[in-house]
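Asker: have a look at this prediction, sequence included:
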Amino acid sequence: MASSKRWVNLICSIAFSIYFVIIIFQVPIFSVPCRIGICKTPLEVTSSQLIASEVFPVFIVKALLYPGAIAKAIIHWKPFPSFGNLLDRHKLNARPVSAASDLQRLEVIAGSYLSVGGAINGLIKPGRMSLLGMLLLMWGLIREVIMGHAKSVHIYPAMYIAVASAFFSIKKDVRKIVHSFAREEVVKVKRH
């Protein structure tokens, strides 16, 4: 029993770590038109919405974007960006977009909010918010393709990794899976 509990904790912590890195360090998981042109991460969609709505102070949005900007600088061997002109670098001050275009991609926006919120909330306790956000994002992107906007919408392979890691970060579900495998092993041993 203690062994299966360790497996559950290990699987959940590794899965959440993968999910957190994908979301917070802005690994591209899709490509969809948004306020800043083309958004490739849930954090870009969320940040562009937060800047436009002026609900949160700008420094909070910059704090969310900064880890991804540092990661991109390291990957491309460039100097670290300054915190001051981070919004210009992400083109978040660039162009206003009508509310009608935002309503067309409501699932993508809501899924992005939930994905980012799930990554931040998961630092305390991983839960279903991450999975719900990723599933909503997937549905929104698939709906865009079905509606005929396939030229401007792409889903990258990292999206599937993000969905799987969001699922495996939920302890209750992983516990059920591990216990079902443990029961199968006990049945096999008793048969022999």
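Answerer: Structure received.
Asker: rest of the way, CA atoms for contacts and neighbours
Answerer: Fine.
Asker: helices and strands around the longest helix along the chain, which ones?
Answerer: Longest helix in the chain, counting residues (DSSP state H): helix 2-24. Counting by 3 or more Cα pairs under 8 Å, 6 or more residues apart in numbering; DSSP states H and E, the packing neighbours recorded for helix 2-24 are helix 42-53, helix 58-75, helix 106-121, helix 157-168, helix 171-191.
Asker: in TSV, list those along with distance to residue 127.
Answerer: As requested, those are exported to TSV (distance: least, Cα to Cα, whole Å):
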stretch	distance to residue 127
helix 42-53	18
helix 58-75	20
helix 106-121	7
helix 157-168	8
helix 171-191	8
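Asker: residue 19: which of the ones you listed is closest?
Answerer: Closest of the helices and strands packed on helix 2-24 to residue 19 is helix 157-168, at 5.5 Å (criterion: Cα to Cα).
Asker: is residue 28 located within a helix, as I assumed?
Answerer: No. Assignment of residue 28 by DSSP: H, G, I helix; E, B strand; the rest coil gives coil, placing it outside any helix.
Asker: near residue 141, how many other residues are there?
Answerer: Using other Cα atoms under 10 Å, residue 141 is surrounded by 23 other residues.
Asker: quick check: it vs residue 183, distance?
Answerer: From residue 141 over to residue 183 the distance is 38 Å, taken as Cα to Cα, to the nearest Å.
Asker: also this one, for the comparison:
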Amino acid sequence: MADTSSGSFGDWRHRASHFYLLLIFFSFPLFSVPCPKGLCSTPVEVVTVHLVSKGINDAIAKALLYPGALFTKLESIVAENEPISLPDWDTLLDNITASLKDKEQNDRTFGLGLIIGSYLCLAGAIACVLGPTPLSAFGPLLILWSIYYEGGDLKDCYALPMFSVAVFCALSGISLSAKVPRGTNHSATSGDSLSNDEKSKPSSSNKKTK
């Protein structure tokens, strides 16, 4: 008989990992941290600002930003009755590039833990396409440590409520179940071995016959 409890738990883990992917790539606000852009609120923003500041090809940065811009545009269409349209590809980086040219804003740098954690969030979200993976947990936990470490000195550095949902979904990639042999199978195996031993022994009646 199939174990329905373990099956439902596995289904839940898959749903949570897919929801984590959506949270990351559709750029739901998870935290607030000072950055060269001013304030960054998603791992995608942190990675994009870091890539642009290092002179990486703009097409890569725009590709990372586009899903979040698409979701924001859809939200505006539904909530504010804006005309149906797609985000403008050419202007996706205007806000970031303008901020990086501002010396006062550009002096606000990232912590190393936040940068590494954001890259790990993206890597974990990509891996979640194939299902739950322990890789998804490293990024949010590292960002959480970075916010805790730097939040005492920076009033603009804190986690938003949605961050707890992201951590919860990310931890679903860690499987706590272990495969334990069933007692019935063990007893059946031992019973079979005993019956085989009895068959191998010569019967007492055969010993008495001459």
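Answerer: That came through, no problem. Just so you know, these numbers come straight off a predicted model, no measurement behind them.
Asker: drop the TM-score for these two in here.
Answerer: Remark: TM-score between the superposed chains equals 0.79 [TM-score structural alignment, normalised by the length of structure 1]; 168 aligned residues with a Cα RMSD of 2.1 Å.
Asker: reformat the helices and strands packed on helix 2-24 of structure 1 as a markdown table; add mean neighbour count and distance to residue 25 of structure 1.
Answerer: A markdown table is the format used below for the helices and strands packed on helix 2-24 of structure 1 (neighbours: other Cα atoms under 10 Å; distance: least, Cα to Cα, whole Å):
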| stretch | mean neighbour count | distance to residue 25 of structure 1 |
| --- | --- | --- |
| helix 42-53 | 22 | 9 |
| helix 58-75 | 16 | 4 |
| helix 106-121 | 23 | 11 |
| helix 157-168 | 20 | 12 |
| helix 171-191 | 13 | 24 |
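Asker: give the contact list for the residue most central in space within structure 2.
Answerer: Structure 2 has residue 136 as the residue nearest its centroid, 3.5 Å off, counting by Cα atoms, centre = their mean. Shown in contact with residue 136 of structure 2 (Cα atoms under 8 Å, 6 or more residues apart in numbering): 120-121, 123-125, 127-128, 170-171, 173.
Asker: as CSV, those residues with distance to residue 54 of structure 2 would be great.
Answerer: Output for the contacts of residue 136 of structure 2, formatted as CSV (distance: Cα to Cα, whole Å):
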residue, distance to residue 54 of structure 2
120, 18
121, 20
123, 19
124, 23
125, 23
127, 25
128, 28
170, 29
171, 31
173, 32
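Asker: how far away is residue 152 of structure 1 from residue 40 of structure 1?
Answerer: In terms of Cα to Cα, residue 152 of structure 1 sits 11 Å off from residue 40 of structure 1.
Asker: and the two? Which one has more around it.
Answerer: The neighbour comparison of residue 152 of structure 1 against residue 40 (other Cα under 10 Å) goes to residue 40, with 21 against 12.
Asker: that one reaches residue 29, doesn't it?
Answerer: Yes. Residue 40 of structure 1 is within contact range of residue 29, at 6.1 Å (criterion: Cα atoms under 8 Å).
Asker: state the distance from residue 161 of structure 2 to residue 32 of structure 2.
Answerer: The value you get for residue 161 of structure 2 to residue 32 of structure 2, if Cα to Cα is used, is 11 Å.
Asker: ok, back up a step: list residues touching both of residue 152 and residue 40 of structure 1?
Answerer: When contacts are counted by Cα under 8 Å, 6+ apart, residue 152 of structure 1 and residue 40 are jointly contacted by 31-32.
Asker: tell me the counterpart of the residue nearest to the centre of structure 2 in structure 1.
Answerer: Taking TM-score structural alignment, residue 136 of structure 2 has residue 130 as its aligned residue in structure 1.
Asker: now the helix or strand hosting that match against helix 157-168, angle please.
Answerer: Assigned by DSSP states H and E, residue 130 of structure 1 falls within helix 128-146. Inter-element angle recorded for helix 128-146 of structure 1 and helix 157-168: 150 degrees (by axes from the mean of the first three to the mean of the last three Cα atoms, to 10 degrees).
Asker: can you name the next helix or strand after helix 128-146 of structure 1?
Answerer: Later in the chain than helix 128-146 of structure 1, the nearest helix or strand by DSSP H and E is strand 154-155.
Asker: what range in structure 2 matches that following strand?
Answerer: By TM-score structural alignment, strand 154-155 of structure 1 lines up with residues 158-159 in structure 2.
Asker: what's the average distance of the matching stretch to structure 1?
Answerer: For stretch 158-159 of structure 2, the mean distance to aligned residues of structure 1 following superposition is 1.7 Å (mean Cα distance after the TM-score superposition for structure 1).
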